[in-house]
Each structure stands twice: as structure tokens, then as C-alpha cells.
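Q: Task: produce atomic coordinates for the following.
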Amino acid sequence: MRIESKKDLISWATFRNINVYIDKVEILSNINIDLNYGENILILGPNGSGKSTFLKLLNRSIYPIASKHSSLKLFNQENINIWDVRKKIGFLFKEMEQRVNKGVKLYDLIISGFSGTFNSRYSKLLSEKEKIKIYNLINKWGLNNIIDKDFTSLSDGQRRRALLARALVYEPNILVLDEPFSNLDIKSNYILNKNINKLIDQSVNIIYVTHNLESILSKTNRVLLIKEGKIIKDGNPNELITSKTLSDLFGISLNVMKQEEYWRGIPE
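A: Below you'll find the predicted structure:
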């Protein structure tokens, strides 16, 4: 067995008997799963099924109910410093865009990946190494011409690329993306999809949520289906992204097909 294959079996996150309640309502129930290096994981499920909550367990913005039978480990640690997490995992959540106040420049948005605050004064504290990282990301994500623009004035596609650049400032090898393709036009969707696949080629592992089958990353090699707070299926995309499985998942008759690298689902 090659070394690469062995690495694929190493877990970076382990969930054991995880239950999550928000305002006394059960959102996730009895989650038992390992997330491993070498996997690019798609999470599919109806609205309200617990997909975003599952991802928020990874950035510690939501905590499960503690019990002697439950545990959630990141990088083999139950108690891990949040800044250590952020250096190893990049996060993009859909509500991030709403948290940015008017007047925050795109450049300041990106460097906030280091500080956690949208403050232009932090730019004066950047090390030369950090500045190089920032400008490399600006070039890589095609943001040069809008770097001084107000973040709130940008298009959805530009905002999404900026937030991804922000998520990559520590050069993490794991990216957690909650609906990264939402509200994007065809061109922006294609560009973002292509660039994320390039990150996968550079050994970045992706775990993401999308509602659009056409946005499924071609390099996805694992799918989790979540319904009513439970993981009901876990397997290979070609086995789970089928007409019957997704019709059952979403409660609607779908004709699911794959053409070259892209999936489509058409209501029947």
C-alpha cells in the first residue's frame, strides 16, 4: 500500500454520539462519523436538516450536548484552541457576508483572516511574510482591480472569492464551505468551481454544502446525506447521487444524471 493511501485513512475529525440542541430543539442526533484526510466531502440534505449546524461544530461556534459517551475531536484533541483550529481549517459560512459593515475595504476583509477583526489598522502590524501571503492570494483569486473597493459594493462572485482568500491566509489544508455557490451567476459559479478544484489538486481537503447539483465539485469522493438531523447515508458520489436516493432525500421525484463532470437533477 502506498503512503498516500495510508494518509487517506487518517482522521482529522471524529464524532462520537454527538447530539446538538438549539433553543431546546434537537438539530443533530446521534452523529458518529470520521472525517479523513484525502476526502473531499459533499453534504446534501433538505433545508433545516442540520447541514450548516454540522459544519459549525467544526469551527466551534456551536457545541454538542456533553455526556460521558460523547466526544468530538479535531486533530485528535477534544479541547483545542480556536486559533489553532483556524490555522488548520479555513471557513466560509454564508452569513459571513452579512456580518461585514459598510466601509470595510476588500483588502481589510482579507487580512481579517489573521486578526479576526475588520480593522484597517491591523495592516500596519502585518509581517513581511503575511503581506506576501495576502498579495499572492489577491493575485490568485483575481482581486487586484477591486482591492480598495468597499466589500459591500461588490458582486456576489467577487465577495465569495474575497472570503475564500480570507479563509486561506494561514494556508490550511482543510476548507469548510457552507453553500459557496449560492446566488452566483453561471460564469461566477464556473470560475469558483474550477478554482476550488485547483485547491484540491494542491492537497487541500474540502467539506462543503450545496443545494445545486450542477455545483458539485468533480473531485468530490464522499457524500453525506443528512435528513432530520441524522446522517442517513455515507458513501461514494456515484452510488448516492442517483434519482432514487435523491428523490427519497428531498421528497420529490427527480431524474438525476451526470454528463462529463457535471450533475443535473430535473424534477419529473
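Q: Going by C-alpha atoms from here, please, whenever you check contacts or count neighbours.
A: Will do.
Q: need the contact list for F91.
A: N59, L164, A167, L175, V176, L177 (CA atoms under 8 Å, 6 or more residues apart in numbering).
Q: Now that we have those, which of them are buried?
A: N59, L164, A167, L175, V176, L177 (16 or more other CA atoms under 10 Å).
Q: Now for those: which two are most distant?
A: Spanning the widest gap among those are N59 and L164, at 15.4 Å by CA to CA.
Q: circling back to that earlier point, of the contacts of F91, closest to K131?
A: Within the contacts of F91, distances to K131 taken as CA to CA reach their minimum at A167, with 15.2 Å.
Q: Now the closest one. Nearest residue, chain neighbours left out?
A: G90 (4.4 Å; CA to CA, 6 or more residues apart in numbering).
Q: now G103
A: D150 is the one closest to G103 (CA to CA, 6+ apart), at 5.5 Å.
Q: Same question for S11.
A: Per CA to CA, 6+ apart, closest to S11 is N36, 4.0 Å.
Q: mind listing what that neighbour touches?
A: For N36, counting by CA under 8 Å, 6+ apart, the contacting residues are D8, L9, I10, S11, W12, A13.
Q: I have a second one here; can you model it like the first so I can compare?
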Amino acid sequence: MRGLWAEEVSYSYGDFGIDGVSLKVNPGELVALIGPNGAGKSTLLKLIYGTLRPHEGRVLVDGRDVHRLSPRERAKLIGFVPQNHVPTFPFRVLDFLLLGATPELGTFGAPGEKHRKRALELLKTFGLEEYADKPYTSLSGGQRRLLLTARALMTSPNYLLLDEPTSELDLKNALLVLQTVRKLANGGVGGLLVIHDPNLAYLFADRLVLMKNGRILAQGKPGEVFDEKLLSEVYGVELRLVDCSGETVLRPKLEV
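A: The predicted model follows:
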């Protein structure tokens, strides 16, 4: 039974909670979680990856309970790119990337030539090859995000979860990440990403999931979720759908 899905997942802390959320990501499908700050998108992503354990419900990956997998088993199946990562040691960029191969290695194993080749290919994909021998701590915030995305791909996972993968990136590199994830989905990888820009979600995702206050308000194909009234209410600002050279674009109503 292929797929990554949450079944009636609930989780609460303080005054906030995820309330009975069900969501499935199919192999070869790219799903985007959208919604305002504090909607619960990042929390849901952590529940699906297994960083957090739901108080109710369960999360399955290809028919297996995520929370019954060892961290090594889980990392082989699911790649995860966190929203924030604070470097603690000045690893070489190449060595930091090779750490992503750890789930494939034995207890005392070390990365081999195939891992090094894979790492170099990923550095090239994300335009970081010239930084291979530089300290990870010397990279900019955007470059670190690119490297974190590359590291999540070291084990060629079946599913990829990304929490705000375009934050701190300029337009060129934001598109690079999204185009890479889109290609992975076209090749059979299931992708789930949290993204703040609904327009980018519309352009790249197969399905949008709109959240607010820990609940899913709507999900479906981008054209089905892009509803002016619904999105205006959720985001708290008057929005308009406009046609831009054949593409639908969401834009705020400007007061001048």
C-alpha cells in the first residue's frame, strides 16, 4: 500500500492544536500546504515525519506506522528539510552533505565512493559545487537551505517533506528548489511542502491543502482551491484572481 498519509491526526500544545486532520500524499504527487502564519502547517509536517507524535490518529508510510520505525528506517523512506537549522560545527560542505548518507551505512560504516559521487552531483544540481571544501558555517542562509535540501536527497527517499524551502532564497534559487522538487515528483517521489506564496504553490503543486487554526479548510487541485472569497477570508486581506499571460495569479486589492 503505497503512500504517505495522516489519518485523523490530532495534537495540541498550549492554546493551539491540530484537530482531526487527514491528508495523503501519493507517490509522484507534489502537495503544497498553504495558509496564514500559525495555521499549523509546520506542526502537521513534523507529525507526518515523526518528529512529533500525535495524541490521536496515526501516520503511515507505505503501510507502515511512522512512529514504529527506527530513525534510520524512517530516514531511508522520508527526506525532511526543516524550516530552521543552526550550524553547530564548521563541517566542510561536502562532509555535511555526506552526513545525509548515514541511514544507508552500518553502525561503523563510512560513506563510500558512490555516496561521494551522489553528493557531488547534488552540489552541482544546487549550484554549490564551488563551496564543497568551504566550512558549512561560512554559507549564507539561502545557501544553507539549498544544502539542507540536497542532504535530504542523499538517500533517494520515496517521500520528501520540506518546511518553507524557499525562505531566504532569491527568486532564481527559489525556482531552482521548486523545479527540482517538481522533477522528483514527476519521477515518482511524493512531495509535501509548506510554502507561504500561494502563487508558487499554484504553479508547481498537483494539489493544494489550505489550513487555518489547525484545520484543513479545503484541498484539491490548485484551480479548485484558488477561490477569491475563501482565500480572502483565510488570509484576512481582499484578494483577486487575475489572468497573466494565460496563468492565474492571486494578487491583493491595492488601495492607492
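Q: Need the TM-score between these chains.
A: Scored against TM-score structural alignment, normalised by the length of structure 2, the superposed chains reach a TM-score of 0.86; 248 aligned residues with a CA RMSD of 2.4 Å.
Q: Next, count neighbours for K233 of structure 1.
A: For K233 of structure 1, the count of nearby residues is 14 (other CA atoms under 10 Å).
Q: Could you find the counterpart of it in structure 2?
A: Using TM-score structural alignment, the equivalent of K233 of structure 1 in structure 2 is A218.
Q: Over to G38 of structure 1?
A: Matched to structure 2 by TM-score structural alignment, G38 of structure 1 sits across from G28.
Q: Please pull up the equivalent of the residue nearest to G103 of structure 1 in structure 2.
A: Using TM-score structural alignment, the partner of D150 of structure 1 in structure 2 is P135.
Q: show me where structure 2 has strands.
A: In structure 2, the segments counted as strands under DSSP state E are 4-13, 16-25, 30-34, 56-61, 64-65, 78-81, 159-163, 190-194, 207-212, 215-220, 239-244, 247-252.
Q: Mean deviation, the last one versus structure 1?
A: Plainly put, strand 247-252 of structure 2 ends up 4.1 Å away from its match in structure 1 on average once the two are laid over each other (mean CA distance after the TM-score superposition for structure 1).
Q: what sits against L164 of structure 1?
A: Applying CA under 8 Å, 6+ apart, the residues contacting L164 of structure 1 are F91, L92.
Q: Give me the distance between it and I232 of structure 1.
A: 30 Å (CA to CA, to the nearest Å).
Q: ok, now E95 of structure 1?
A: Distance, E95 of structure 1 to I232 of structure 1, by CA to CA: 26 Å.
Q: Identify the residue nearest V189 of structure 2 in space, chain neighbours excluded?
A: Nearest one to V189 of structure 2, counting by CA to CA, 6+ apart, is G28 at 4.8 Å.
Q: which residues touch that neighbour?
A: Counted by CA under 8 Å, 6+ apart, G28 of structure 2 has contacts L184, A185, N186, G187, G188, V189, G190, G191.
Q: Which of the residues you listed are buried, as a ChimeraX select command?
A: ChimeraX command restricting the contacts of G28 of structure 2 to the buried ones, with burial defined by 16+ other CA under 10 Å:
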select :184,185,189,190,191
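Q: Could you dump the contacts of G28 of structure 2 into a markdown table with distance to L97 of structure 2 added?
A: Listed next are those as a markdown table, based on distance: CA to CA, whole Å:
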| residue | distance to L97 of structure 2 |
| --- | --- |
| L184 | 19 |
| A185 | 22 |
| N186 | 24 |
| G187 | 22 |
| G188 | 23 |
| V189 | 20 |
| G190 | 22 |
| G191 | 20 |
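Q: which of the contacts of G28 of structure 2 still touch in structure 1?
A: Checked against structure 1 using both residues aligned by TM-score structural alignment, their matches' CA atoms under 8 Å, the contacts of G28 of structure 2 keep these contacts: G188, G190.
Q: Which members of the contacts of G28 of structure 2 occur in helices, if any?
A: L184, A185, N186 (DSSP state H).
Q: Near the match of D150 of structure 1, how many residues? Count them for me, please.
A: P135 of structure 2 has 16 nearby residues by other CA under 10 Å.
Q: Can you verify my assumption that it contacts R92?
A: Yes - judged on CA atoms under 8 Å, P135 of structure 2 makes contact with R92 at a distance of 4.5 Å.
Q: wait, doesn't the residue nearest to G103 of structure 1 sit right on L106?
A: Yes - with contact defined as CA under 8 Å, D150 of structure 1 reaches L106; the gap is 6.1 Å.
Q: The aligned partner of S243 of structure 1 in structure 2 and R251 of structure 2, how far apart?
A: In structure 2, the residue matched to S243 of structure 1 (TM-score structural alignment) is E228. Using CA to CA, we find E228 of structure 2 at a distance of 10 Å from R251 of structure 2.
Q: So for the two, which residues contact both of them?
A: In contact with both E228 of structure 2 and R251: L239, R240, L241, using CA under 8 Å, 6+ apart.
Q: Pretty sure the second one sits against P252.
A: What that stands for is R240 of structure 2. Yes - assessed by CA under 8 Å, R240 of structure 2 is found in contact with P252 at 6.0 Å.
Q: shared neighbours, those two?
A: Common contact partners of R240 of structure 2 and P252 (CA under 8 Å, 6+ apart): none.
Q: Tell me which of these two has more neighbours.
A: Using other CA under 10 Å as the criterion, R240 of structure 2 and P252 rank with R240 on top: 17 against 11.
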